[in-house]
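Chemist: Predicted model and sequence follow; I will ask about them next.
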Amino acid sequence: MSSVARASIRDNNPVAPATLAQLPELAAVLTDRTLGQLKGDDLFVFPAFDAVDSGDPNAADQQDLTADQKVLFTKQRQVWAGNVMGFIGKGDEQLMITSRFVRPGRQDHFFQYLLAKVLGTPNVVDLSTTGSAQRPLVDLLRYSFPLYLRRALRKGLYKTYIRREENEAAVRGPIDVARHLRQNTPFLGNVAYSRRELTADNHVFQLVQATIDMLVGQAGGRKLLASVSDEVALVREAVGGRHGDVRQLINVNQQRPVMHAYYREYRDLQRLCLLLLQHRQIQLGLGTRQVYGILFDGAWLWEEYLNSLLAPAVMHPRNNSKKLKQFLFFDEETGRNKGSIFPDFIRDAPRVIVDAKYKPYGNIGGRDYQQMLAYLLRFESRHGYYLYPEQGTQLEHPLLVRQGLDAVPDESGRPDPSAIQHEWDLDRIGLHIPQDCADYPAFEAAMATSEAQLKRRLGLPID
């Protein structure tokens, strides 16, 4: 078996030519190709960007991650990493993309922490590139299963028509003459017939049940599924707690993928279950020509993490589900709302707008400011906050909103102070990301301190 070439880079950073030379085949297929071009049966992307290509003109404004984003792209004759984190490979080449908010060469506890908080799983994801070649991918796939299951079941139970063969007195379908003569001679009162039934006890849910049983049998599996115990119960109820032969289930689900656009979350869950069940020997992708892996949008992870931290004290309008959608205008002529908007977080009493930014404070500007001002005006708020990850020690960078025309500078060369509106302010507040922690438990403890400081600054209750 050939050796596996592995490397690690940080998101939103230039990639060293030596790293690209280590992974020539992977670099060739990733550079300047979009996620939409790369997505296949063995590549999972969060959040899903299918709606962008669905024909919905507003879809691009309702998603953090879009199909035209790139894992690697060329800028000024240099290759840069995009805004995704995770694990991706092709053949015997594998690349781990970690967070830019961790110093180079350090273990990325921050990415692990975000995954643990957002996926709601125990800390078991090993993002080290020095261990088993398959360990990071296997961990990320296994521990994203609860999130895929939860998303799918939000659409309700996936039902299909199946043909059942019955032999009873109460006939509820066309009689199967050949089978009837074979089974009911001499005649004792039963009739052999077949009927079609719309049911959740189908190939998809049986595949999910098989995956659940597999995970339960693995170390930490019961703890992993504890966060989706209600969803697991629904699956067990749908299939009666059983499933057929795993090999046959795999073949049936490969031949009959979920195709309906409304149930695309079930298609993603089906793909994940197939991958986990097919590769129980942990040979994911090795030796194949297809791109495989799992990628997370950094901005989406950061926003979902902040939601887990700030809820329920703040509302969190969700772009993808259109929950708590707000509008900028009302059109009197048509009687319809116009200009849908989704502020990241809104808090009442007092009204405060909070925007999540997965970028250094120095990169916050331009459209970020214009968007925040629109939110402040629309929601009649005078206080806005940008929350961003901070590696250093300076955690607050306040801004005061100007008003009116800028006056002629006085003798000091400074604009007239009366042109500054002191009642409106924006604050760029950093959540300190601990550096140089000895191990993950130490990082968790340091993050708890950072989170308490942030909540205290925002006036939120501290657990």
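Modeler: Arrived safely, thanks for sending. The model shown is predicted, which means the values in this text are computed figures rather than measured ones.

Chemist: going forward, measure contacts between C-alpha atoms and count neighbours the same way
Modeler: OK.

Chemist: Which residues in the helix or strand harbouring residue 374 does the neighbour count mark as buried?
Modeler: Assigned by DSSP states H and E, residue 374 belongs to helix 367-378. By neighbour count with 16 or more other C-alpha atoms under 10 Å, helix 367-378 contains the buried residues 372-373, 375-376.

Chemist: next one: stretch 433-453
Modeler: Within stretch 433-453, the residues that qualify as buried are 433-435, 440, 443-444, 446-447, 450-452, counting by 16+ other C-alpha under 10 Å.

Chemist: The structure to be compared is supplied as follows:
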Amino acid sequence: MNNRQLEFYFKDYTSYVELIEGRDGQGSIIEQESPEFRAFEIVVKEKIKPSKLMANVTETGFNYQDKLTLIEFETFSSKSLFETKGLVGVLKVKDVLVDLEDGESHVFDVKITITSRFDQEKPYFLSYMLSYENPNFSDDFFTESSEESLLAILLLFLFKKQLQEAFRQGMFKTYQRNENNDDRVKGAINVARHIQKNMIFNGKIVYNTKENTVDNTLNHLILHTYDYLKSRFPEVTVRHIDCDNEMRTIIKSLKEATPFYFTNNRNKVLMKSMTPLSHPYFTKYEVLRKTCIKIFRNLGVSAFEGKEDVVNGLLYYIPDLWENFLLHNYRKYFLKEDFVVQTANKINIFKGNDGKNFRKLIRPDFVFYRKDESPFFILDAKFKPKWYDVTANGRSLNSVYDDYLQVINYMVSFDTEAAGVIFPTNNGEILNNEFNISPYNFKSKFYSFEVVVPVGDCTYKAWTNKFKQKIEQSMSKISKVIKREEQKKL
């Protein structure tokens, strides 16, 4: 009997008091006493703990396990409250067993989709952020006229990126055993098979060979994955694989080097591909193998006879994508300026008279340096919408106070006289971006910069054109402030 399918859709960094089954919150409300609600609880509290996510979710570059919290779940006065965190993507959990007090049991397959809260009908913002994850990937990745889901977008994106990285190690080769039946013997004769096939002398001999070849199971799996994606999502596959020179060369090279690749033996290839690779050189291909398997699993191909992982999915930490997107734009817009912007600047702070070294490590997101290599401006990437309420609408600083103290700490530690935050918002432009620190410090300044994310029902091309205009406006604001701050202490 097939398990009941449950689907839940959420936005990142958002709190919920009701659980709704269905697309984008348009489905039915689930009562807390129901087995469906209990299945969701089991998934959140037991099945997707950080350690399990690290082991079972396709690798997407997580560096810190504390980022792997998908949903926080608490209960107050018999009412459940849950809040999503910074992970976006799709997660599937199979065979969630719910035992009820009356002895009845239910088994569910639960699918959780989390998109950016800055996206409306389509995941435009998330797709645009992903385009900066890999410099070789174009910013028009999403195709608004096709019907691919967020999962399909993420899977195709990851497949392309990992195949490019793996192919730079060269074509994967491994030893393959082949049975031959001809008159050019160059291996061990298989007597039993020879008698079976060649009862009457015909000049042929059955023999086995072992050859180090590109025409192997893994490369067949890669081609099957490409063909499958193209059949499921033809428009986006043609645009971003077939029309990409590097990818087109890779696929063509693989097909030319694998004469025994057949499109009708996919299930056989999938079953043979379940064993992990242990090659000491072709390390990138093991990562790619896992992604190919997950593409077939996540998109519904049943060829694994119950051997699937219980937890399966694809997740990204969106604040990291946001930070990478900003760095890319800083380097683009400030390329010809006299100052330099750097990321991942790590320094240790707090040294006492006991002679011990500085003990606490800090890492601001972006540090701007003059030509003499002295820092003069700190800018930290934030992803909290409350920053707009604080800096544009005059709301209390309490909601972002920890962020504020962190940035002030960076400013003091790097001995700059200016620092600030930059964040996305669906709201309008902030008129006043400059703030004083305190009645005793009018010399140092705190700045707030917004990047307006367009809203409204439009095509992806129209959306990206609007967004690029908003990015340019933000970069222009930052440039004016930076040039002013750069002249201080000279």
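Modeler: Alright, I've got the coordinates. If you're wondering where the values come from, they're calculated on a predicted model, not measured in any experiment.

Chemist: Can you pull the TM-score for these?
Modeler: Superposed pair, TM-score by TM-score structural alignment, normalised by the length of the first structure: 0.66. Supporting alignment: 402 aligned residues with a C-alpha RMSD of 5.1 Å.

Chemist: circling back to that earlier point, which elements pack onto the next helix or strand after the helix holding residue 374 of the first structure?
Modeler: Using DSSP H and E, the next helix or strand after helix 367-378 of the first structure towards the C-terminus is strand 383-390. Here strand 383-390 of the first structure is seen to pack against strand 352-356, helix 367-378, strand 420-432 when contacts are counted using 3 or more C-alpha pairs under 8 Å, 6 or more residues apart in numbering; DSSP states H and E.

Chemist: Mind doing that once more with 7 Å?
Modeler: strand 352-356, strand 420-432 (3 or more C-alpha pairs under 7 Å, 6 or more residues apart in numbering; DSSP states H and E).

Chemist: Report the mean deviation for it after fitting onto the second structure.
Modeler: Compared with the second structure after the fit, strand 383-390 of the first structure shows a mean deviation of 2.7 Å (mean C-alpha distance after the TM-score superposition for the first structure).

Chemist: I'd like the next helix or strand past that strand.
Modeler: For strand 383-390 of the first structure, the succeeding helix or strand toward the C-terminus, using DSSP H and E, is strand 396-402.

Chemist: Can you pull out the residues in contact with that next one?
Modeler: Defining contact as C-alpha atoms under 7 Å, 6 or more residues apart in numbering, one finds that strand 396-402 of the first structure is touched by 419-422, 424-430.

Chemist: quick one, helices of the second structure?
Modeler: With DSSP state H applied, the second structure shows helices at 35-42, 50-56, 124-130, 150-167, 191-197, 217-232, 234-237, 245-257, 266-272, 283-298, 318-333, 386-393, 401-413, 460-486, listed in chain order.

Chemist: Now render these as JSON lines, adding distance to residue 116 of the second structure.
Modeler: Below are these laid out as JSON lines (distance: least, C-alpha to C-alpha, whole Å):
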{"stretch": "helix 35-42", "distance to residue 116 of the second structure": "21"}
{"stretch": "helix 50-56", "distance to residue 116 of the second structure": "20"}
{"stretch": "helix 124-130", "distance to residue 116 of the second structure": "6"}
{"stretch": "helix 150-167", "distance to residue 116 of the second structure": "11"}
{"stretch": "helix 191-197", "distance to residue 116 of the second structure": "60"}
{"stretch": "helix 217-232", "distance to residue 116 of the second structure": "24"}
{"stretch": "helix 234-237", "distance to residue 116 of the second structure": "21"}
{"stretch": "helix 245-257", "distance to residue 116 of the second structure": "29"}
{"stretch": "helix 266-272", "distance to residue 116 of the second structure": "33"}
{"stretch": "helix 283-298", "distance to residue 116 of the second structure": "21"}
{"stretch": "helix 318-333", "distance to residue 116 of the second structure": "8"}
{"stretch": "helix 386-393", "distance to residue 116 of the second structure": "15"}
{"stretch": "helix 401-413", "distance to residue 116 of the second structure": "21"}
{"stretch": "helix 460-486", "distance to residue 116 of the second structure": "15"}
